[in-house]
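[1] Please find the sequence and the predicted model below.
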Amino acid sequence: MSLKYLILFIIFTGSFLIQAQVFQGQKEYTEADTLRGSLRPERTSFDVLKYNLNVKVEPDKKFISGFNKISFRVLENMPVMQLDLFANMEVDSIIYHGTKLTYKREFNAVFISFEKALIPETTDSLSFHFSGQPIVAVKPPWDGGFVFSKDKNGKDWVSVAVQGTGASLWYPNKDHQSDKPEEVEIHVAAPNGLMNVSNGRFTGKKDLGNGVTEWSWKVTNPINSYNIILNIGDYVHFSDNFRDLDLDYYVLSYNLEKAKKQFQEVHPMMECFYEHFGEYPFVEDSYKLIESPYLGMEHQSGIAYGNKFKMGYDGTDISKTGVGMKFDFIIIHESAHEWFGNSITSSDIADMWIHEAFTSYAEAVYIECRWGKEKALEYLIGLQKTMISNEEPIIGDYSVNKEGSFDMYYKGANMLNTLRGVINNDEKWWALLKNFSETFKHKITNTEEVIAFFEANSDETLTPIFKQYLYHTEVPTLQLKKEKWRIYYRWETSVANFEMPIDVGIKERMKRIKPTSEWQKLRGTRKLDKVKPDLERFYFGVEKM
């Protein structure tokens, strides 16, 4: 789940796979894709500073209306600004200094014209008024959209999940990961008797009359547009603390006791993640779990939780090892996104592996914290068998809103575990991982920057390794052959001049070797069947010739 991105649970050739909403296997792109995914002057000439989002939700009509006051800094001469709102939603008006602006619509993009070009180094704002019936998710969280449902008492239960699909599905914004507002106010008007829970801190409620109450929240940290959410339901609240972090929980009234028991897992999770990833990135905005009518998503400081208070992933173990039933998958995975995805964000969703690989690896990190390294490795090895296809590259296509394959999750996690084996020093590995999390905190980045950081701070040549796993479908293959009573080995890869040190077992002892693309002699044995490559701490293929 992204950005968890939202994690989607699908059945494919008998295996359980996880993918984000936008994954389609698409190779041909339209003008709409380019408008959504690319950065042109209409987008790059301004930096979003703040959203002040006001929305009224009418569940009986499946209708929303309101406005978003968008504050921004002008970076370059700007005669035209691009904002985004899905074509099925109405643009009621766009108000700038008391005057209606003219605009034109192209697919889901709205191009706003100013009477005079705005000049650089100025700050300004406009109010974008909108209304309509947003796209409803047919089978959330498998597809993006609004969720209008009922709880078991027949009360309205409303939420939204739009990662990959785009936050402009329901409100106007600059719908690109390269620009986050520095802060957000969220005001949601909902029917009396129901509560709205959004991101950040609760700032108050107000009776608006006509059977409607407005619930207000404020976020004081940078936030992805798709992470901004509303949750309307018959919620009750309870709270706790971890060190100086406020833990807030919102669940349907009849699930209070179940939640109090299940959410106890947050404490050991925070202990583990603080140790290995650093302090929670959004202390000012608190940490929240909010019961949702779909499985889950990493909404910043307001994580959607729909795992039905079960262990595993909706009651199943995606690794098929038994280890996955030791923890609540949605709590652990979606919370890890607070560090990887919400705090550290890729500028283009083609690089979404930065979110998903580290977050998926965090599952194994948590297992290791609680039950030891052996169980963590067992879990990762199980995922190699159940969750990795090696059919498409992890990296997607840039500038068209297209992420890579679902292998970004667990092939990505096993790639990171392999890097740990390459570094071969756990103290150094954990320091590197924490340094990465803290150095890139609240930053927008890309694949090149991440690779450069890991190589510069590890004293290892890691670039070819990253490129093989990220840009190519096949994993490195260790070729072994016997010639004239000698054993020889080398790497077979798509990346030229590939080098990656690994361990092999010879006569019940582990030996570190440094294969390259050239054949080398293996000393210590003349029997091919006595060579046992370490396939627990490293993820690669083996071919005995």
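    Nice, thanks for sending it over. Residues are numbered from 1 along each chain as shown.

[2] use CA for all of it now, contacts and neighbours both
    Noted.

[3] For the stretch 201-350 of the chain, just list every one of the helices.
    Applying DSSP state H, counting those that start in this stretch to the stretch 201-350 of the chain gives helices spanning 256-262, 266-277, 329-336.

[4] What are the contacting residues of the shortest one?
    Helix 256-262 is contacted from outside by 236, 251, 309-310, using C-alpha atoms under 8 Å, 6 or more residues apart in numbering.

[5] Could you list which of those belong to strands?
    In strands, defined here by DSSP state E, the members of these are 236, 251.

[6] which one of the contacts of helix 256-262 has the most neighbours?
    Neighbour counts for the contacts of helix 256-262 peak at Val251, which has 23 neighbours (criterion: other C-alpha atoms under 10 Å).

[7] Out of the helices of the stretch 201-350 of the chain, which is closest to Ser225?
    Ranking the helices of the stretch 201-350 of the chain by proximity to Ser225 (C-alpha to C-alpha) places helix 329-336 first, at 16.8 Å.

[8] just checking, what packs against that closest one?
    helix 266-277, strand 296-297, strand 303-305, helix 353-371 (3 or more C-alpha pairs under 8 Å, 6 or more residues apart in numbering; DSSP states H and E).

[9] mind redoing it with 10 Å?
    helix 266-277, strand 287-291, strand 296-297, strand 303-305, helix 353-371 (3 or more C-alpha pairs under 10 Å, 6 or more residues apart in numbering; DSSP states H and E).

[10] Use this one as the comparison:
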Amino acid sequence: MRVIRFTNFLFLLVSFILKAQIILNSPDNYIIQDSLHGTNTAYRKKWDVKHYDLVIEPDFNAKYIKGSNKIKFQNKGSDIIQIDLQDPMKIDSILTVKNTIIPFIKKGNFYFLDITHITDKENINYELTIYFSGKPKIAENAPWDGGWVFTEDRKGNDWMSVACEGIGASVWFPCKDYLGDEPDEGMTLTIVTRKNLKGIGNGKLVSYWKEFQKNYFKWQVINPINTYNIIPYIGDYVNFKDIYKGEKGDLKLSYWVMPDNLIQAKSQFGQVKKMLEAFEYWFGPYPFYEDGYKLVESPYLGMEHQSAIAYGNQYKNGYLGQDRSGTGIGLTWDFIIIHESGHEWFGNNISTADIADMWIHEAFTTYSETLFVEYYYGKNEADKYIIGQRKNIRNDIPIIGPHHMHKKGSTDMYDKGANMIHTIRQIIGNDKVFRDILRGLNQDFYHQTVTSKQIEEYISEKSGINFSKVFDQYLRTVEIPELNYYLKDNTLYYKWSNVVPGFSMEINTSIGKIRPSENWKFVKIKNLNEGFYVDENYYVKVHKLNN
């Protein structure tokens, strides 16, 4: 039997190598190598991830991890599928449910699997278990650079986690590392620890057991989830719980922190309920009631890991005790609790299929800070806060990056993106309509991956205003619309400059609403004793010319 199995395997391997040569020498190879995992390649399109069953066991001293990922997927006609795992991690073996070996070829950070002998029908669910191991990339400045963090808490206990939004989940485990395909049926994450360390994951703890001096913590998420949001936290944690009575009933709140921070955490995390009240008002129900809401103290500043948000803001208000708006308003609440939780709606509920469109995550979430301020402190304070954030805008490169290359655009997606949304809100001029759009986005794109085009068109459709040129201006150029004007004989002359062709945006001014275009317009004015000015809630420049 061993000889027969080996012969069959050898035959399959030779057959697969011949197929792989065609792949790796085809024009598509250019896409595979140069776009990394940003493109929905021919070896991704015809299979759909249904569920991940991930097991991870880290070795703190060796800075080494090993584990397995059982992938349940629906085949839609693929003979060869692509799995991503970045060096120096490696796939050790791949087996079917019947322990049949799946042959594969590695090319850079990509593995090509021949599945012809296990998938004979389309639209049927299949399973593969991928065993992997290695010393993962170590993050030097998490969460910004991405990778694993191996450190110690103040008592010298091992403390480990990972952050991988930009670099991708394949930096540490094998998966279909393409944002456009989330596991429709969720995932389970089993974390194996030693000593008395606890393993915290996304969703709800469904089982815990001990075996051979090891601890096993199994967590379950039943909703779709971005792969970069699947995160283990391992440390000497303590836990406390609460309940939030929200729009969909009782939401279970769970907090995992270092023991010596327990008292501070119980005080600081009281802001969670305030956040949930404000955001459910603006955006609709928290999108993951079934999986609960968690804050987990992390060895880095923070990240929006779905239902298990990383918290490392040192139990301070503001951003590590600073106010990014420079107004002082941001020191009245904890930036990480508010901002990272905002991503549960924009980023985790509504997710981009390409990180080139990451403004959908970051602009709306940054604006959620302003909406939180407005809900509790009023509109004037909220306006001051969002206007104050403009000092952070660089206007270096466009907000939308190159598509299909796994490359983000400018960090202006945060503050400039939020100010674009604030400007659009002024143009709509009806806060009920604006709020309905925010709630509608989270309802109509519930648990979906989207493109920028979809979101842009949705806002235009629901507002009844064509915002296409506004989006082109703020998302795809680095130019800020500049209103040029001069006064002559009780007449105001005005027009836009530094704008995309066809740009025309209504703004509110000291003389009422005007709609400048690229061509000069004029209006007679009876009284200019107070001068002429533009409502500063619009993110534009104003330039007075000599007449």
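    Everything's here; your move. These figures come from a predicted structure and were not determined experimentally.

[11] follow-up on the earlier one: distance to Ala32 of structure 1 added to the contacts of helix 256-262 of structure 1, as CSV?
    Listed next are these as CSV, based on distance: C-alpha to C-alpha, whole Å:
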residue, distance to Ala32 of structure 1
Val236, 42
Val251, 38
Phe309, 40
Lys310, 40
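
[12] Pick the one among the contacts of helix 256-262 of structure 1 closest to Lys62 of structure 1.
    Set against Lys62 of structure 1, the nearest of the contacts of helix 256-262 of structure 1 by C-alpha to C-alpha is Val251 (22.4 Å).

[13] With respect to Gly404 of structure 1, which of the contacts of helix 256-262 of structure 1 is nearest?
    Lys310 (29.9 Å).

[14] What's the match for that closest one in structure 2?
    Taking TM-score structural alignment, Lys310 of structure 1 has Lys316 as its aligned residue in structure 2.

[15] Identify each of the strands in the stretch 51-200 of structure 1 and give its residue range.
    Secondary structure of the stretch 51-200 of structure 1 (DSSP state E, counting those that start in this stretch): strands at 63-74, 78-84, 90-96, 99-100, 102-106, 109-118, 123-132, 145-150, 156-161, 183-191, 195-197.

[16] Save the ones you listed as TSV, and put in mean neighbour count too.
    Compiled in TSV, those are given as follows (neighbours: other C-alpha atoms under 10 Å):
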stretch	mean neighbour count
strand 63-74	20
strand 78-84	21
strand 90-96	16
strand 99-100	12
strand 102-106	14
strand 109-118	16
strand 123-132	19
strand 145-150	20
strand 156-161	25
strand 183-191	23
strand 195-197	25
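
[17] out of those, nearest to Arg512 of structure 1?
    Comparing those under C-alpha to C-alpha, the one sitting nearest is strand 156-161, at 46.8 Å.

[18] Structure 2: matching residues for that closest one?
    Going by TM-score structural alignment: strand 156-161 of structure 1 matches residues 158-163.

[19] any idea how far that stretch is from the chain center?
    Distance of stretch 158-163 of structure 2 from the chain centroid (C-alpha atoms, centre = their mean, to the nearest Å) equals 20 Å.

[20] cool, and stretch 459-466 of structure 2?
    So, by C-alpha atoms, centre = their mean, the centroid of stretch 459-466 of structure 2 is 25 Å from its chain's centroid.
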